[in-house]
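>>> mind folding the following:
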Amino acid sequence: MSATEYVVPLGENARKRHYHESEKGKITAFVVQLEVFVNDQWREVIRYDSAHGFAHMDRYYLDGRKVKKDLNLDLSEALTLADEDIKENWKAYQRVFLEGR
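Below is the predicted model of the structure:
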């Protein structure tokens, strides 16, 4: 098994955390999440992962709520989607999170 992990600064008070495991070139587990620094701590905003045995996305809210959405994708497709979505939409996700929507 091989594991890859890194954090990418995206802008002021925002970063992307990426982790994935692979075996023989096949993704076996992953987590990609947008984090925003607010109230002196890093908070999850959007997290794509393969916990619970399936690819899904969790959306977090400033008030502590969390909504889970099944992606209905294999792990490799979900990992690609996660990286691309956060890269393209992090500013909007950050704004909505901070506005409490």
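>>> switch to C-alpha atoms for all contacts and neighbour counts from now on
Will do.
>>> wait, is Val96 part of a helix?
Yes: counting by DSSP: H, G, I helix; E, B strand; the rest coil, Val96 is part of a helix.
>>> tally of neighbours for it?
By other CA atoms under 10 Å, 14 other residues sit near Val96.
>>> now do it against Ile46, distance only.
Remark: distance between Val96 and Ile46 (CA to CA, to the nearest Å) = 11 Å.
>>> one more: Asn39?
18 Å.
>>> tell me which of the two has more neighbours.
Ile46 (26 against 7).
>>> is it true that the more buried one touches Leu34?
Yes: counting by CA atoms under 8 Å, Leu34 is a contact partner of Ile46 at 5.2 Å.
>>> which residues of the protein fall in helices?
Using DSSP state H, the helices of the chain run over 75-99.
>>> the residue nearest the centre of it: what's it in contact with?
In the chain, the C-alpha closest to the average C-alpha coordinate belongs to Gln33, at a distance of 2.1 Å (CA atoms, centre = their mean). By CA atoms under 8 Å, 6 or more residues apart in numbering, Gln33 lies in contact with Lys16, Arg17, His18, Glu44, Val45, Ile46, Arg47, Tyr48, Ala82, Ile86.
>>> to check against the first, give me the structure of this:
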Amino acid sequence: MSEYEVTPPPDRLADRVQIRTGFTTEQGDVVRFVVQLEYWIDGDWAPVVRYDHDREGESGHDIAEEGLHMDVYRDGEKVDVRDISGPIPAAQGFDYAEEDLRENVQRYVKRFERWHDIRNGSDL
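Here you go, the predicted model:
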């Protein structure tokens, strides 16, 4: 994960599940962020789904121009990109991402466990 101005400790939701966030602000406005659901597998935290915004990054994108999307991961690789909205302010996208991951954590984790043949892995 890239370096961000603010990177609070990950929020552990279950034994093997956490949400990691990072963001950077300029004059109080969010200019970069990542919100990522992660699963502990094979001795490391692997991405399950990720939302991000970086208007100036090489691999980032500007959700204020392109809209918000969610990256879906399997076996450590991005396998799908799902469009979520049209163009929205970065702060609104950041809030949406956190809310979506918290509300849909079971669905995202169960799919990840199914894809990776993990039985009784998380305690959600």
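>>> map the residue nearest to the centre of structure 1 onto structure 2.
Aligning on TM-score structural alignment places Gln33 of structure 1 opposite Gln36 in structure 2.
>>> nearest residue to that match other than its sequence neighbours?
Arg50 (4.3 Å; CA to CA, 6 or more residues apart in numbering).
>>> what's the answer for Arg32 of structure 2, then?
Asp54 (4.6 Å).
>>> what's the burial count for the one you found?
Neighbour tally, Asp54 of structure 2, other CA under 10 Å: 20.
>>> with Glu38 of structure 2 instead?
Neighbour number of Glu38 of structure 2 under other CA under 10 Å is 25.
>>> Pro47 of structure 2 too?
24.
>>> my guess is it meets Val35, correct?
No: look at Pro47 of structure 2 against Val35 with CA under 8 Å: they stay out of range, at 10.2 Å.
>>> quick one: furthest residue from the center of structure 2?
Largest centroid distance in structure 2 under CA atoms, centre = their mean is Gln27 at 24.1 Å.
>>> and it, what pairs with it in structure 1?
In structure 1, Gln27 of structure 2 lands on Lys24 (TM-score structural alignment).
>>> separation between that match and Ser76 of structure 1?
From Lys24 of structure 1 to Ser76 of structure 1 the distance is 13 Å (CA to CA).
>>> same question, Glu21 of structure 1
For Glu21 of structure 1, the distance to Ser76 of structure 1 - CA to CA - is 11 Å.
>>> between those two, which contacts overlap?
Ile27.
>>> excluding chain neighbours, what is closest to Leu37 of structure 2?
Ile19 (4.6 Å).
>>> one more: Arg101 of structure 1?
Tyr61 (7.3 Å).
>>> alignment lookup: the one you found to structure 2.
Match for Tyr61 of structure 1 (TM-score structural alignment): Arg74.
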